[in-house]
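Asker: Got a predicted structure plus its sequence, pasted below:
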Amino acid sequence: MATNFARSVMMGPMTVIIAAFIAIAAAVAGFAVRFLRRDETFEGLIPGLLPAPGQQVARRHVRRGQQPPVAVRFNPPDGVRPGLAGVAIDGRVDPVELSATLIDLAQRGWLTLHPLAHSAGSKPYDWQLYAAPQPPNEPLSPTEEELLAAAFGAGPATTLSAFRREPGVKSASDTLLGEAADRRWLRHLSSASSWSITSVGPTMIVIGLAALFWFGAGFIGIGLAVGGATFWGLTRKLPEPLSAEGYAVRVQCEGFKQYLATAEAEQLKFEVGIDTFGRYLPYAMVFGVVDHWRTVFSEALRADPSGELDTFDWLVLGDALQTVMILDLFSADFGIFDSLTTEFADFADFSGLDGITEGIGDVFDGFDGGD
């Protein structure tokens, strides 16, 4: 009798109201979190500019994703490597940021990449990475140090498939986000607070389902589960909000992205020279404009292939190196980008690092990739 009475209370009109209130409150809380995690910008300054040393400038919030008019920029922001440029664009670390960092290290002379044996017309099944015997005399960022240590900690050579299983690859993604925080690009970066926000939704779902199936909580259990799913959907993929400093760098990166996405072969060849294609390649990767970059490069190289392949001396293809092999390497069917990014995405999936694989499909439209 008591059980029937309790069950009737759990399924009564008041319970429906309580369940609806829980679900609505969870949705409101989710939107509030999204609202509070907005970017900042400097009040009264041209977007992309930083205050002069000692200058006091007010800050205001802007909606996440709001894009101000940007001026085309013909080179990367000063001191901003490709991985950090990717963080400035979207406030998070995806596999493409790590693969672009590796390519950037290669073109700067820290390592070389060798495709392993493959049948004619097919992609190599793996890539061999060799540490440079005489590396450049230049400082490395913490992320770059971790990636090189992960690759060559056990010796001067490794394969890409073995590299992806190294713990240093996972920690490098955290380090890259930490570098952005050290530059004061992020409004706040606390793994504890981020974890607590993302854990609220799943916790509510578990409690709601447990209340529904084990305790007969009826509509209250449903309300908790629905509210938890709503909150989780609204908050689980939120990027880190940018500070005004970070937002200014983002605007600069957007200007450079616009240049890479719209420049034509003759324009680039005349303005910067084909040799810069190798230096700009990692930026094209993180900006998601690698298809256009490849097309422009192919056109320029076909028009004048003589003496322009030195920029890719970090790709060791043997004595039969030909222009067509370079072009094939950067094609969608035989892409080094595909191999690199898939390896990083596979590592992220293997480790259960959902956040790292977000957006990879958008960045590499037409390539293999994870979520």
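Answerer: It's in.

Asker: rest of the way, CA atoms for contacts and neighbours
Answerer: Will do.

Asker: how about the nearest residue to Val33, chain neighbours excluded?
Answerer: Setting aside the residues directly before and after it, Val33 is nearest to Thr235 in space (Cα to Cα, 6 or more residues apart in numbering), at 7.2 Å.

Asker: Can you give me the distance of the residue positioned nearest the centre of the chain to Ala172?
Answerer: For the chain, Asp94 is the residue whose C-alpha lies nearest the centre (Cα atoms, centre = their mean; 2.6 Å). From Asp94 across to Ala172, the span is 11 Å (Cα to Cα, to the nearest Å).

Asker: here comes the other one, which I'd like you to weigh against the first:
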Amino acid sequence: MIKKILLLFGLFLMFVPSQSTAQESEQILKFNSKIIINRDSSINVTETINYYFDSPKHGIIRNIPYRYYDSSKNQYFITPTQIDKIIDSQGKVIEYSQEDDGSYLKLKIGDPNLTVTKEKTYIITYKVAGIINYFSDHDELYWNATGNDWDVPINNVTIDVFLPEVIDYSKLQTACFTGESGGKESKCEKSVNTGKVGLSTVKGPLTIVIGFNKGIVTEITRQYEEPSTFEKVWGAVHHESGWYLLLPILVFILLLFRYLRTGRDPEGRGTIVPEFEPPEKLLPGEMGTLIDEQADRSDISATIIDLAVKGYLKIKEGSDKKYTLIKIKDAGKDFADYENTIFDGIFSGKKEVDLSDIHETFADKISKTSDQLYQHLVQKKYFIKNPDKVRSHSCWFGFAVMFFAPFLLFIFSFILAFAGFVSGILIMIFARSTPKKTREGVIVKEKSLGFKEFLYRAERYRLKWQEKENIFEKYLPYAMVFGIAEKWAENFKDIYKKPPDWYEGGNWTTFNTVVFASSLNSFSSSASVSYSPPSTSASSGSSGFGGGGSSGGGFGGGGGGSW
């Protein structure tokens, strides 16, 4: 029997990706949060984020929400949040800037003159007031410890909650939730020691609930504020056989054969050469989606800036880094359907809207916009089928196999159940490779990468572009999709002496294209936060226990990424 177990374990390890492979992509390697519950209903939070960069970046962005809807959604309440300090693992202070978009504190952490590669640890200390929920029989900390809106995976999450000394441990309640926002899964470990509750999960995000007896913390009156008219309108809305172990191997062979035969992209030109204009008149969002097969928020932000460049809207930057979008003219007749969805979703009949106010109008349009972007590229014959639907179908099938596999344990045997479970894992792993481009799609992708090469090394090809009119702002949205906006802007710092007509604000003494590109990156990050509405679970006053809790619920949350 021991030999069988060792054999099963060995097979399992064969199918688990190695750590070195996993660390090739940008991610959070470890996320630890130490939370001290104070008697005045505030908490002190110390987040230790061990971040892995797969390419040179200045640092990370951490978005911390502080403004929430109440249960009737006709008022907001504030949880005053104060940043204490940000240091590295050696105790050295790390430079950061802080922006307030009206709902989140956005921390841009790192030195704009330096870059970071590989691993870097960031320790963020802050205090949040008015964070405890009060009930008739207990009080409660319901806290989204990691946030669900990170651009990268979160691994190895540990949360330590330090309790007041006078707590009654017989009345202590704990719960935790993992997975996507609204999910009920609880793949986390809990431990209770004197003065501390520990919660952990291998893969975040992680939301925690700590309930304790009345009288431990002082009940305070929350700070409420009236929403804008815009917010009021939209806020309303049985035998064992070793042969079974061959099943995962056969599944792996079949999946590999299927990929090699029908799933692999056809060959293109096979070379990347500089392209001096967008191939096939691809728009920025389309190019970003074609390259990584993901219609993500950066593609949507680049589309907004592209519409501004074309004169359909203006971006106004306030003195406090708050942004306003101003409609200049109606949507064009030649707009793609996803451009119409973005444009209508932002303004929704209005002429002017604050970026921080588009939570309710635009958040529910994200999925539709992404689907339209995918379908647009299918219509252009760059993909055979919608990549997202192909991935989803494969993932759901793999998940179904994993879900039903344990039932085989009761009907047949452990080995068959294990083999089925591993087969489901393999199906889900291969799901990422199921979207397939056409040969034309592969060639256009290669040309797009050639266009990226031109934008990155534009100085080398100056003779190709120096006579073109407005080339800086015309190609800037593309540079943003590729993450090289500041590199592109360096080529024009001695040429452009004033900002474009579609951007107002910035308080420049002397206009600088590099600083301007950085401002647009800041706008893009703020826009990405605005696409998601703030958490509504905390504001309802419902408990995280008794079925009321979920991943992403409670206070806290937010997310971030790199810059």
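Answerer: Happy to help now that I have it. Please read all numbers here as calculations on a predicted model, not as lab measurements.

Asker: Could you get me the TM-score between them?
Answerer: Taking TM-score structural alignment, normalised by the length of structure 1 as the basis, the two superposed chains have a TM-score of 0.69; 300 aligned residues with a Cα RMSD of 3.4 Å.

Asker: coming back round to it: need the counterpart of the residue nearest to the centre of structure 1 in structure 2.
Answerer: By TM-score structural alignment, Asp94 of structure 1 lines up with Asp296 in structure 2.

Asker: and what of His292 of structure 1?
Answerer: Aligned counterpart of His292 of structure 1 in structure 2: Lys487 (TM-score structural alignment).

Asker: so its match is in which element?
Answerer: Using DSSP states H and E, Lys487 of structure 2 falls within helix 485-489.

Asker: before we move on, back to that, assess the claim that the residue nearest to the centre of structure 1 and Ile360 are in contact.
Answerer: Yes. With contact defined as Cα atoms under 8 Å, Asp94 of structure 1 counts as touching Ile360 (6.7 Å).

Asker: mind checking how far the residue in structure 2 sticking out farthest from the centre is from Ser413 of structure 2?
Answerer: Note on structure 2: the largest C-alpha distance from the chain mean falls to His239, namely 45.6 Å (Cα atoms, centre = their mean). With distances taken as Cα to Cα, His239 of structure 2 is found 5 Å from Ser413 of structure 2.

Asker: Contact partners for the residue farthest from the centre of structure 2?
Answerer: 412-413 (Cα atoms under 8 Å, 6 or more residues apart in numbering).

Asker: Tell me the secondary structure of it, please.
Answerer: For His239 of structure 2, the assignment made with DSSP: H, G, I helix; E, B strand; the rest coil gives coil.

Asker: ok, now Phe337 of structure 1?
Answerer: Classification of Phe337 of structure 1 using three-state DSSP returns helix.

Asker: Quick check: it vs Ile103 of structure 1, distance?
Answerer: Phe337 of structure 1 is 9 Å from Ile103 of structure 1, by Cα to Cα.

Asker: between the two, who's got more neighbours?
Answerer: Using other Cα atoms under 10 Å, the more surrounded residue of Phe337 of structure 1 and Ile103 is Ile103, with 27 against 23.

Asker: Looking at the alignment, what corresponds to that one in structure 2?
Answerer: In structure 2, Ile103 of structure 1 lands on Ile305 (TM-score structural alignment).

Asker: Show me what counts as buried in the helix or strand hosting Gly278 of structure 1.
Answerer: Taking DSSP H and E as the definition, one finds Gly278 of structure 1 inside helix 276-287. Neighbour-count burial for helix 276-287 of structure 1, with 16 or more other Cα atoms under 10 Å as criterion, is recorded at 277-287.

Asker: cool, stretch 257-269 of structure 1 as well?
Answerer: Neighbour-count burial for stretch 257-269 of structure 1, counted by 16+ other Cα under 10 Å, picks out 257-261, 264-265, 268-269.

Asker: got it, and stretch 143-162 of structure 1?
Answerer: Buried, per 16+ other Cα under 10 Å, within stretch 143-162 of structure 1: 143-144, 146-148, 150-152, 157-161.

Asker: In structure 1, mark out all the strands, start to finish.
Answerer: Assigned by DSSP state E, structure 1 shows strands spanning 39-42, 59-62, 111-115, 127-131, 157-159.

Asker: For Ile222 of structure 1, find the nearest of those strands.
Answerer: strand 39-42 (34.5 Å; Cα to Cα).

Asker: and that closest one, how far out from the chain's middle?
Answerer: How far strand 39-42 of structure 1 lies from its chain's middle: 21 Å, per Cα atoms, centre = their mean, to the nearest Å.

Asker: again with stretch 502-519 of structure 2
Answerer: Taking the mean of its C-alpha atoms, stretch 502-519 of structure 2 sits 27 Å from the chain's own mean (Cα atoms, centre = their mean).

Asker: same thing with stretch 276-292 of structure 2?
Answerer: Computed by Cα atoms, centre = their mean, the chain-centroid distance of stretch 276-292 of structure 2 equals 22 Å.

Asker: just stretch 379-396 of structure 2 next, same as before
Answerer: 21 Å.

Asker: next one: stretch 132-149 of structure 1
Answerer: 21 Å.

Asker: which residues touch it?
Answerer: With Cα under 8 Å, 6+ apart, stretch 132-149 of structure 1 has contacts from 101-102, 105, 108-112, 168-169, 171-173, 175-176, 179.

Asker: Can you list which of those residues are found in helices?
Answerer: Under the assignment DSSP state H, the contacts of stretch 132-149 of structure 1 contribute 101-102, 105, 168-169, 171-173, 175-176, 179 to helices.

Asker: Pull out the buried residues from these.
Answerer: Taking 16+ other Cα under 10 Å as the criterion, what is buried in these is 101-102, 105, 168-169, 172-173, 175-176, 179.

Asker: Dump those residues to JSON lines, plus distance to Gly227 of structure 1.
Answerer: Below are those laid out as JSON lines (distance: Cα to Cα, whole Å):
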{"residue": "Thr101", "distance to Gly227 of structure 1": "40"}
{"residue": "Leu102", "distance to Gly227 of structure 1": "42"}
{"residue": "Leu105", "distance to Gly227 of structure 1": "46"}
{"residue": "Gly168", "distance to Gly227 of structure 1": "37"}
{"residue": "Val169", "distance to Gly227 of structure 1": "35"}
{"residue": "Ala172", "distance to Gly227 of structure 1": "35"}
{"residue": "Ser173", "distance to Gly227 of structure 1": "31"}
{"residue": "Thr175", "distance to Gly227 of structure 1": "34"}
{"residue": "Leu176", "distance to Gly227 of structure 1": "33"}
{"residue": "Glu179", "distance to Gly227 of structure 1": "35"}
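
Asker: Good, wrapping up.
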